[in-house]
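**Student:** Can you look at this prediction? I've put the sequence above it.
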Amino acid sequence: MTPVLLAIACLTAVTLGYGLLCAVSPFGDCRRCRGFGYRLTTDRRGRTRPGRLCRRCRGDRKRIRFGRHLYNIAARLHRDGTR
């Protein structure tokens, strides 16, 4: 195989894998709070305690994946265009 065909095959595999991931699990953990729902703080003794709610996810602990967001936009555009 030529390197170009190998690169195209690898990119296709990665794209299909990410598409499958977005279809099976459309939501991932929040990147800022790492899925805890709040920001971890430490007290005076150095123990970790729950702090305020995460501003990005507002305590929901999940975020929508980028690929699923693009799919939702495309599906909405198709649905509105074919009415």
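**Tutor:** Great, that's in hand. Residues are numbered from 1 along each chain as shown.
**Student:** alpha carbons only for contacts and neighbour counts from here, please
**Tutor:** Fine.
**Student:** which stretches of this protein form helices?
**Tutor:** Here the chain has its helices, by DSSP state H, at 3-24, 66-81.
**Student:** Of all these, which one is nearest residue 55?
**Tutor:** Nearest to residue 55, of all the helices of the chain, is helix 66-81, at 18.9 Å by C-alpha to C-alpha.
**Student:** got the buried residues for the closest one?
**Tutor:** Of all the residues in helix 66-81, those buried under the rule 16 or more other C-alpha atoms under 10 Å are 67, 68.
**Student:** And it, what does it pack against?
**Tutor:** Judged by 3 or more C-alpha pairs under 8 Å, 6 or more residues apart in numbering; DSSP states H and E, the packing partners of helix 66-81 are helix 3-24.
**Student:** Show me the contact partners of the helix it packs on.
**Tutor:** Residues outside helix 3-24 that contact it (C-alpha atoms under 8 Å, 6 or more residues apart in numbering) are 65, 67, 68.
**Student:** this is the other structure I want to compare:
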Amino acid sequence: MTLALLALGALLVASLAYTVACWAAPFTTCSRCKGLGKRTTWLRNERPCQACKSTGRRVRLGRRIHTRASALHQRGTR
């Protein structure tokens, strides 16, 4: 019983920490271009990154979920 409560507490702390991180810094570096805003092709040509639209930053997954849930709540309460 105590091991289950310990695991539940650790999961709660981890999810709370991720929630605070998404609130404080909703953007992260793009995983495709590594934050450079451009990608190299197999011929070594540089092209703008399509995933982040050449900004080098993307919205975190948790922030995207929060935004969609907020929009759904707004549409449902009108």
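**Tutor:** Nice, thanks for sending it over. Every value quoted in this text rests on a predicted model; they were computed, and no experiment measured them.
**Student:** follow-up on the earlier one: export the contacts of helix 3-24 of structure 1 to JSON lines and tack on distance to residue 58 of structure 1?
**Tutor:** Formatted as JSON lines, those follow (distance: C-alpha to C-alpha, whole Å):
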{"residue": "65", "distance to residue 58 of structure 1": "16"}
{"residue": "67", "distance to residue 58 of structure 1": "21"}
{"residue": "68", "distance to residue 58 of structure 1": "20"}
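**Student:** So which of the residues you listed is the closest to residue 83 of structure 1?
**Tutor:** residue 68 (22.6 Å).
**Student:** now the closest one: how far from residue 20 of structure 1?
**Tutor:** Residue 68 of structure 1 sits 10 Å away from residue 20 of structure 1, going by C-alpha to C-alpha, to the nearest Å.
**Student:** Equivalent analysis for residue 3 of structure 1, please.
**Tutor:** 26 Å.
**Student:** Could you do residue 76 of structure 1 as well?
**Tutor:** Taken as C-alpha to C-alpha, the span from residue 76 of structure 1 to residue 20 of structure 1 is 20 Å.
**Student:** And residue 40 of structure 1, by the same measure?
**Tutor:** Distance from residue 40 of structure 1 to residue 20 of structure 1, by C-alpha to C-alpha: 32 Å.
**Student:** Next: residue 58 of structure 1.
**Tutor:** 27 Å.
**Student:** Nearest residue to the middle of structure 2?
**Tutor:** Taking C-alpha atoms, centre = their mean, the centroid of structure 2 lies closest to residue 60, which sits 1.2 Å from it.
**Student:** List the residues that contact that residue.
**Tutor:** The contact partners of residue 60 of structure 2, by C-alpha under 8 Å, 6+ apart, come to 22, 26, 27, 28.
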